[in-house]
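**Student:** The sequence isn't on hand, but the structure is:
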């Protein structure tokens, strides 16, 4: 199979900065109470729906995977960057971490109670995103939940906006447009959190987290 250029570029870029990235973001939740709150809500609704596993897709160095584990979820991480996965395995040896692509997950159909995609779609070109959303739907069990985080577009006439990310080209999304794409993929929005940028944030973008659910009869 020919690998997507965008995936190859972002994977190699994250391999190159993995150590720096891990140091920068290891404690990111400490000063983000709203992020901790939405992750707790995600853990609660997933737990209430059953005992299915949760995949942290685009897990990076594994710090969010470890946080979900502390919240009581049966969770494993997946990332395209082998360097990130090595760091995650070293930092959290009791947890499972696999290399893989969100566009072709090595996960059986309908087995996950939850999927977390925390800023892991931002390097996906807009025309390729439906494939990834279809994979999220495929691996979720009926009634399973997806939590997806991304930066918001601020131009109503453009549902996506490219921006110069420090690692690789990235994209911002209109929340309503992405919610519509989720619906088209069979994932209905349950809730959304909109957080205004902090004064200390390098990029002054709104941060969006959408919680969506796969139908029980899907």
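**Tutor:** Great, that's in hand. Computed from a prediction, not measured in an experiment: that's the story for all the values here.

**Student:** okay, CA-based contacts and neighbour counts for the rest of this
**Tutor:** Noted.

**Student:** so where do the strands sit in the protein?
**Tutor:** 53-57, 75-79, 96-99, 112-118, 140-151, 160-163, 170-173, 187-195, 207-214 (DSSP state E).

**Student:** looking at those strands, which is closest to residue 32?
**Tutor:** Nearest to residue 32 among these is strand 187-195 (10.1 Å), distances taken as Cα to Cα.

**Student:** Pasting the second one now:
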């Protein structure tokens, strides 16, 4: 699938389901202590009076953006879906939300203290992940941090219905070793990871869940590393 095709199908799907998605997942973090722990660990690295902004990439209705804000993080959200951004702005009027794509972020080089990709890469074909990770590297300040959450596996599932609507959406389960390798090739150093079993709310449709903390080294070059084919 080409980059433009997957972006179009993902945007269309989430524009279709935005209100229902937001309502269903509104309190999801309440029952996920390990997920909250990883968000809290990330927050410790990027909060403080002199800390810069943190981008929640693929923020959807803004629930993770708002959670980070409650932890003292200067967080804002970016999402591909205009309707998701509309929901986020209505739900969290004090926070900033922008329409945008992780493949071409409208952010300056070295402008973000941190970035979160909370299950927002699960619709990206694996061969296009290097583009996303290179963009994250570009916008992070040297020493900036990344938290990424994704589904563990090695398969693509196609959804034709979800959240009460007909839709067309691919979901990718990705091997942790592939993600770690692609982060390294993008110039991002992995320093902590959590892989947990599915909880009761995720069974039986889902498997293990992964959470990686990485950072852009202080001596990292300013230019964006070359995107590489993960199959090579």
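**Tutor:** Received the coordinates, thanks. Computed from a predicted model, the values in this text were never measured in an experiment.

**Student:** Any idea what the TM-score comes out to?
**Tutor:** TM-score for the superposed chains, counting by TM-score structural alignment, normalised by the length of structure 1: 0.93, backed by 211 aligned residues with a Cα RMSD of 1.6 Å.

**Student:** re earlier: any chance of CSV for the strands of structure 1, columns mean neighbour count and distance to residue 21 of structure 1?
**Tutor:** Formatted as CSV, the strands of structure 1 follow (neighbours: other Cα atoms under 10 Å; distance: least, Cα to Cα, whole Å):
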stretch, mean neighbour count, distance to residue 21 of structure 1
strand 53-57, 25, 16
strand 75-79, 24, 14
strand 96-99, 20, 17
strand 112-118, 26, 15
strand 140-151, 24, 18
strand 160-163, 16, 19
strand 170-173, 22, 16
strand 187-195, 17, 22
strand 207-214, 23, 19
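
**Student:** Dump those to CSV, plus distance to residue 16 of structure 1.
**Tutor:** Formatted as CSV, the strands of structure 1 follow (distance: least, Cα to Cα, whole Å):
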stretch, distance to residue 16 of structure 1
strand 53-57, 19
strand 75-79, 14
strand 96-99, 16
strand 112-118, 20
strand 140-151, 23
strand 160-163, 20
strand 170-173, 17
strand 187-195, 30
strand 207-214, 26
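
**Student:** Go through the longest helix seen in structure 2 and flag the buried ones.
**Tutor:** Longest helix of structure 2, by residue count under DSSP state H: helix 3-25. If you call a residue buried by 16 or more other Cα atoms under 10 Å, then helix 3-25 of structure 2 has these buried ones: 6-7, 9-19, 21-22.

**Student:** Tell me which residues are up against it.
**Tutor:** The contact list for helix 3-25 of structure 2 (Cα atoms under 8 Å, 6 or more residues apart in numbering) reads 60-61, 80-84, 87, 123-125, 128, 162-165, 167-169.

**Student:** ok, now with 7 Å
**Tutor:** Outside of helix 3-25 of structure 2, the residues within contact range by Cα atoms under 7 Å, 6 or more residues apart in numbering are 61, 80-84, 87, 163, 165, 167-169.

**Student:** repeat for stretch 154-165 of structure 2
**Tutor:** Contacts for stretch 154-165 of structure 2 (Cα under 7 Å, 6+ apart): 17, 20-21, 166-175.

**Student:** tell me the contacts of residue 74 of structure 1?
**Tutor:** 53-54.

**Student:** rerun that using 8 Å as the cut-off
**Tutor:** Contacts of residue 74 of structure 1 by Cα under 8 Å, 6+ apart are 51-54.

**Student:** Next, format these as TSV and append distance to residue 66 of structure 1.
**Tutor:** Shown next, in TSV, are those (distance: Cα to Cα, whole Å):
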residue	distance to residue 66 of structure 1
51	18
52	17
53	14
54	12
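
**Student:** Which one of those residues is nearest to residue 65 of structure 1?
**Tutor:** Set against residue 65 of structure 1, the nearest of those by Cα to Cα is residue 54 (9.3 Å).

**Student:** Next one: residue 77 of structure 1 relative to residue 147 of structure 1, how far apart?
**Tutor:** According to Cα to Cα, to the nearest Å, residue 77 of structure 1 and residue 147 of structure 1 sit 14 Å apart.

**Student:** What of residue 139 of structure 1?
**Tutor:** 14 Å.

**Student:** got it, and residue 204 of structure 1?
**Tutor:** 22 Å.

**Student:** same question, residue 32 of structure 1
**Tutor:** 17 Å.

**Student:** Repeat that for residue 153 of structure 1.
**Tutor:** Separation of residue 153 of structure 1 from residue 147 of structure 1 (Cα to Cα) stands at 18 Å.

**Student:** show me what contacts the most centrally placed residue in structure 2?
**Tutor:** Centroid-nearest residue in structure 2: residue 117, 1.6 Å away (criterion: Cα atoms, centre = their mean). Applying Cα under 8 Å, 6+ apart to residue 117 of structure 2 gives the contacts 56-59, 146-149.
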